[in-house]
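S.K.: Next one to model:
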Amino acid sequence: MRCMRDLWSRCFIEDFEDIYHMGYAFKMHDLMHDLAISVAKSECGEIKSNSQIVDRSVRHFSFIDLHSQDQKPLEVLVNRSKTLRSVIVMEQCEHIGVSIINTCLPKFKHLHLLCLKCIDFEVLPSSIGTLIHLRYLDLRFNILLKKLPESICQLQKLETFLLGGCSKLEKLPQKIQKIISLRHVEITTNERNLRENGIQCLCSLRYLFFYICENLVTLPEGMKGLTSLRTLYIGDCPLTSLPYGIKDLKRLQKLYIVSCRQLNLKMEFRGEDEDERRLGVRTFVIAHLPSLVDLPQLILQGSVNTLQCLRIESCPKLVKLPEWLQNLTSLQTIEIINCPSLSCLPEGMQRLTALRQLMIEGCPALSESCRRDDSR
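M.R.: Prediction:
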């Protein structure tokens, strides 16, 4: 966040917007964009036509709007296989992506980045395991993808693995814990229960996203292995509860829970001493949870000294906020949106001396209560 705002203040980026505390939208300033293109043009190439002449020094390729079945662009990649570092295939170039998957993967042994987003194929071949230098693999929104080979677990240098929107993916690789360098993972899977000693053993993982997992009813109970996790996002999953083991995520800073229609979050302490209760969550966002009636004491009061932002949106069954909310004295922002059953704030809100912003929107009874109560 600090880095992004610094770039904004220096006019490197513009139209900067914080989107629901989940991410940022911005565009690069035109002058910075032109400078970046000028610096990178000797190594980066956008392929837009089959007849395009490509400089021999290009190592990073993006394929855009190639509708022809001509194989000339593919030949360009193969001829540069020893120097090739990045391949990005846009969805309009599906034939290029499918050809790469079926015939060319073993040739790209020095590849660092491979993006095959929205390319329709059912099975990723085992030859993916030969790309031992791969750092970034994007397979998002391949709606026909059903299976990943176990050889993918040989990618010891892989840091970013994106599987979000792969709605037919049957299961994750059995030995995914062997991809020891993973830092950012996005998952869509048809599994009901994630295997123990799997993804929760990735000690380098910092960002973990589950979304549109239509059958996922539980998350693993044991999470002690996720010692580096900073951000956890759970969206569009039929969970009824979160595992109590979430208390072991001592470095977790951001927790987002969105559009989980059956989820309630009544999570109370179970007699732990004060040190075991201590978490470090700074941003907690819940939205579109129609079954929610309680806020999680385990997470929020466990982060009493760190929590800065609390956003509650579209939780129609939430009738009241807990009295212990007044203990969250580090809170700087509270946003309550479209929670029509809420009618008042808890006593002791004046104790929140760090509070800088209180937003109430779409909560008519709560808004009226706050207007009438001069003491708050």
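
S.K.: Only C-alpha atoms from now on, for both contacts and neighbour counts.
M.R.: Will do.

S.K.: what number of residues lie near N215?
M.R.: N215: 15 surrounding residues under other Cα atoms under 10 Å.

S.K.: To compare with the earlier structure, here is another sequence to fold:
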Amino acid sequence: MFSVVNVQCPQQLKRLNLSESVYLRRLPNLSSATELEWISLQGCESLLEIPLSIQCLQKLVCLDLEGCKKLRSLPNLVQLKSLKELSLSYCSNLKMLPEIPIGIEELELEDCGLEGLPSSVPFLEDIYILKLRNCENLLSLPSSFHLKNVDALDLSGCSNLTKLPEIIGDLKVLLLNKTAIEELPSSIRSFSSLVVLNMKGCKSLKNLPSCICDMKFLQMLILSGCSKLGKLPPLYGLCSLRELYVDGTALVEIPIDIYAAECLQRLVLSGCSKLAKLRPLHDFSHLTLSYLDGTVLIEILIKRLNGRRSTFVMYHKRLHALPLNCTLMDTAGSYIVPIAEFEELSGSYNVYNYCNSVNWDQNARGDIMVDALLRMKEISITSDTDAHVIVGLPGSEIPEGFNYQSPGSSMDVLFPQCCFNSLFLGFAFCVVLDFEVPVVPKEGGAFNGISHTLPQV
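M.R.: You can find the predicted model right below:
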């Protein structure tokens, strides 16, 4: 261990960098270094105190004390009128923050030992970065916050924080995951520009205010692991909502106005043991649904094809077959298309195998063919190299859309002269083969399906 208390700082010194001086215990008298603008003591794990002479540094702009683990207190810093950046992250033994100047713009307190904040913090009108993540000892916050320039407030991991203060500002991101918050304040309605609200693991949360529906720009609502949450608020105003995570909650049902969230693309329901039945999800044109079937996580893509409200195409990542009697899905008036087994044989091959789906009707096959052709066009446009798409279907007839058909193993086709130009994407072929047992394609193999070779154009 060493100290530099007897060293005199040069008067014209502007930057003092003692970062990672792990044996440094004390600093010299700083009163003579009146030109100092920047001090970094990051990682000085043995530093015990900051001298009172720091109050003489009227030009100090940045003070970085991140990782000073043995630091237990700080002198009053309110005299430092030029101070804009203060970092006390990972100062695990620092229990109280002194008064700080109102001109602070960046205040970083992540993984700090703070139990509370001084009265000046809520009135930092110029602040635009405020980090309080993982302050596990933080018991409370001032009753109100003025955060007019702060876009994101991260209180995640503040595991003893039970109440969120009234916040005045225009937040876009609010992270409250793994806090002990029991309810949100009524001021949440003023967050008209909020895009992300994360309350994952808030096990004390029992309900959400109905004013949530006023957040027309909210795109992601994460309530995973809120085990006491038994009901969702109205969703009718969440016209921008794209992702809704309610896995591990006590929800009994999904509100009927979920259809108002017309932009919803992901709904996660894993671990909702009290959820008996889902409402029909016909009105969503593209929605990924995640839930648990026993112990297996299933991810399903529900996609409306060809304008038909009653058509579902369902995929999942880990199973080779999807039960037709999905207990969560109301399938009345609809048919369920089972898993498409997706394989990438190489970088230029895309394989979708539906060969084992022998219970499909003609409408299902037709819709899959339409979807397959759309996939081909998308891949041909986005691929930089030659690409192949292979789709396997059950059946004994060539699907509609193949204008040239012939029995046997060959066929003559006359192509118009104008078709071979920069807009030409490739060829689509279909062959009907007879197998004694259902087949899963392997590299070099073939099955009842279509193959589309896409040349580079």
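
S.K.: And for K231 of structure 2, the neighbour number?
M.R.: Burial of K231 of structure 2 is recorded as 16 neighbouring residues (other Cα under 10 Å).

S.K.: how close does it sit to I254 of structure 2?
M.R.: Look at K231 of structure 2 and I254 of structure 2: by Cα to Cα, to the nearest Å, they are 8 Å apart.

S.K.: repeat for I39 of structure 2
M.R.: In this view, I39 of structure 2 and I254 of structure 2 are 54 Å apart by Cα to Cα.

S.K.: Which parts of the stretch 251-400 of structure 2 are helices?
M.R.: Residue ranges of the helices in the stretch 251-400 of structure 2, as given by DSSP state H, counting those that start in this stretch, are 362-382.

S.K.: Please enumerate the strands of it.
M.R.: Under the criterion DSSP state E, counting those that start in this stretch, the stretch 251-400 of structure 2 contains strands at 266-268, 286-293, 296-303, 311-313, 335-337, 341-343, 349-353, 387-392.

S.K.: Looking at those strands, which is nearest to I102 of structure 2?
M.R.: Counting by Cα to Cα, I102 of structure 2 lies closest to strand 266-268 out of the strands of the stretch 251-400 of structure 2; the figure is 42.0 Å.

S.K.: tell me, the closest one lands on which residues of structure 1?
M.R.: Matched against structure 1 by TM-score structural alignment, strand 266-268 of structure 2 falls on residues 254-256.

S.K.: Centroid-nearest residue for structure 2?
M.R.: Residue closest to the average C-alpha location in structure 2 (Cα atoms, centre = their mean): M220, at 7.4 Å.

S.K.: That one -> structure 1?
M.R.: Here M220 of structure 2 is matched to Y207 in structure 1, going by TM-score structural alignment.

S.K.: so that match touches L226, yeah?
M.R.: No. Judged on Cα atoms under 8 Å, Y207 of structure 1 makes no contact with L226 at a distance of 10.1 Å.

S.K.: Just put the strands of the stretch 251-400 of structure 2 in CSV and tack on distance to D367 of structure 2 and mean neighbour count.
M.R.: Output for the strands of the stretch 251-400 of structure 2, formatted as CSV (distance: least, Cα to Cα, whole Å; neighbours: other Cα atoms under 10 Å):
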stretch, distance to D367 of structure 2, mean neighbour count
strand 266-268, 22, 20
strand 286-293, 15, 19
strand 296-303, 11, 19
strand 311-313, 8, 23
strand 335-337, 10, 20
strand 341-343, 17, 18
strand 349-353, 14, 20
strand 387-392, 13, 23
